[in-house]
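K.L.:
Build me a model:
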Amino acid sequence: MNIKEKIDFFRINLNNKYDVLPTAQKEDVDNFEKHYQLKLPEYYKFFVINIANGITCNNKYDGYCENIISDYDFKDLDQIDDPFENPFIKFPLTNPTYELHKTQYDYFDVTNGTIFLKGTGCGNGIRLIIKGKSFGQIWIDEVMSNDELFPAFLNSNIENNFENWINNRLDYEINKELPDIKERKERIKNYIKITLYLIAVIIGIILIIVR
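P.N.:
Have a look, this model is predicted:
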């Protein structure tokens, strides 16, 4: 499945669990880039403008759920003086950091130049680097729980970028749900067969009576 087919799958088969949010306005995204003097990773920009600006847990869902990707407010142009998650300031790291407190950086430093893609619990999450030498990479933020920050796909031959990350995330959720969906379809198919058989029997009985 391509990315649009995967999103359609979410809309049709997983709409009881996830909300596929409206796309971002291209004008807002362009203004964001201009204001913070950066260029967003190409595939991420394509995704939020053409696919969805977020795939989030449906608040009616009764069970455990994590956002696939959180929405982002591209209209927020007031972060330029903010010490936290300021898109104007470069993300400083290029190598995995497992003891952040022993470096020259604190948590405010390593949130700058990033977009927070989704939370993973306990203040941790996934970040897309939008400014700095690690531009375009996905980093795992576990500073709050483990004092560490490291690139996704670290020990893999998969290229660490948004396109691979979002496709892997969507594939994981789709593959997890496919057996249940297949079972439901098979059950419906059997119900239809039984219903058609009963209708045929009833019609046959009616014809015998009429004769």
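
K.L.:
all contacts plus neighbour counts: C-alpha atoms, from now on.
P.N.:
Noted.

K.L.:
Strands of this protein, start to end?
P.N.:
Taking DSSP state E as the test, the strands found in the chain are 18-20, 55-57, 114-121, 124-129, 138-142, 148-151.

K.L.:
Now the second one, please; I'll put the structures next to each other:
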Amino acid sequence: MYNEPIERILAKLQALKQEDETYEIFGAEGHLYELDEVWNPEEVLRFEQKWNVKLPEEYRAFLMLAGSGGAGPYYGLERPEEGVYTDLDYKSELNDVSGCFSYTEAWNAETDWDDERLSEEEQEALENDYFGPDKSAGLLRISNFGCGVSINLVVNGPSYGQIWIDDRVNQGGIYPDHYFDNTERLTFLTWYETWLDRSLDEIRT
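P.N.:
Below is the predicted model:
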């Protein structure tokens, strides 16, 4: 079912690698347009069983037909086993990837973070709630946008299969990915191919 779009994606990735010889596209110097080894069906199943999730079909197909990380938007694709942590840089706290991501529309806390009337304890309580792992439950991080912002694939919940942004570090909340000026919700393959198309346009202009 996904062989044709993934073959098209791999062809575009090869074209981008050939045309961007000096790695002008953001993040290219890190991944060099190379994908990590594909996973076999048993590896995908082991990951799903370990973390009690069912990966969206587009992403499963990409893992088995294209690669398990490497070349991709921003700083590249993270490997699935790296995307289960809450922190982008420290692999210390696991995210509840099997939990339910409940949001269907953009969310942010209605909080005045500069309200001087808040006590230190109240401020700390607000921050603990805002950054609580329950907010990112059901998300698998797939890419690092930079500046603490993560790109995530919803693996459980009503927005299953969509790409969402976690921008809480900049008090931007959590919202569907519209970074490519898209008005529609993006699924994994559309997100990845849109990045390729925009990158090719950038190199060719």
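
K.L.:
re the thing from before, which one, of the strands of the first structure, ends up nearest to residue 87 of the first structure?
P.N.:
Of all the strands of the first structure, strand 114-121 sits nearest to residue 87 of the first structure, with 6.2 Å by CA to CA.

K.L.:
List the buried residues in the closest one.
P.N.:
If you call a residue buried by 16 or more other CA atoms under 10 Å, then strand 114-121 of the first structure has these buried ones: 114-119.

K.L.:
Can you say which two of those residues are spatially most distant?
P.N.:
114 and 119, at 13.6 Å, using CA to CA across the buried residues of strand 114-121 of the first structure.

K.L.:
For the top helix by length along the first structure, what is the distance to the chain centroid?
P.N.:
In the first structure, ranked by residue count with DSSP state H as the criterion, the top helix is helix 162-210. The chain centre lies 28 Å from the centre of helix 162-210 of the first structure; the measure is CA atoms, centre = their mean, to the nearest Å.

K.L.:
Now do stretch 102-109 of the second structure: everything it contacts.
P.N.:
By CA atoms under 8 Å, 6 or more residues apart in numbering, the residues outside stretch 102-109 of the second structure that reach it are 130, 157-159, 171-176.

K.L.:
now that stretch: which residue numbers in the first structure?
P.N.:
Aligned by TM-score structural alignment, stretch 102-109 of the second structure falls on residues 92-99 of the first structure.

K.L.:
buried ones in that stretch?
P.N.:
Result for stretch 92-99 of the first structure [16+ other CA under 10 Å]: buried residues 92-93, 97.

K.L.:
Ok, stretch 65-76 of the first structure next?
P.N.:
66-71, 74.

K.L.:
of all the contacts of stretch 102-109 of the second structure, which comes closest to residue 96 of the second structure?
P.N.:
Nearest member of the contacts of stretch 102-109 of the second structure to residue 96 of the second structure, counting by CA to CA, is residue 157, at 12.4 Å.

K.L.:
any idea what the closest one aligns with in the first structure?
P.N.:
In the first structure, residue 157 of the second structure lands on residue 132 (TM-score structural alignment).

K.L.:
List the contacts of the closest residue to that match other than its chain neighbours.
P.N.:
Once flanking residues are discounted, residue 132 of the first structure sits nearest to residue 90: 4.5 Å by CA to CA, 6 or more residues apart in numbering. Going by CA under 8 Å, 6+ apart, residue 90 of the first structure touches 112-113, 131-132.

K.L.:
Next, the contact list for the match of residue 157 of the second structure, please.
P.N.:
Taking CA under 8 Å, 6+ apart, one finds 90-92, 113 in contact with residue 132 of the first structure.

K.L.:
number of nearby residues for the closest residue to residue 72 of the second structure other than its chain neighbours?
P.N.:
Distances taken as CA to CA, 6+ apart place residue 192 nearest to residue 72 of the second structure, at 6.9 Å, with adjacent residues excluded. Look at residue 192 of the second structure: counted by other CA atoms under 10 Å, it has 18 neighbours.
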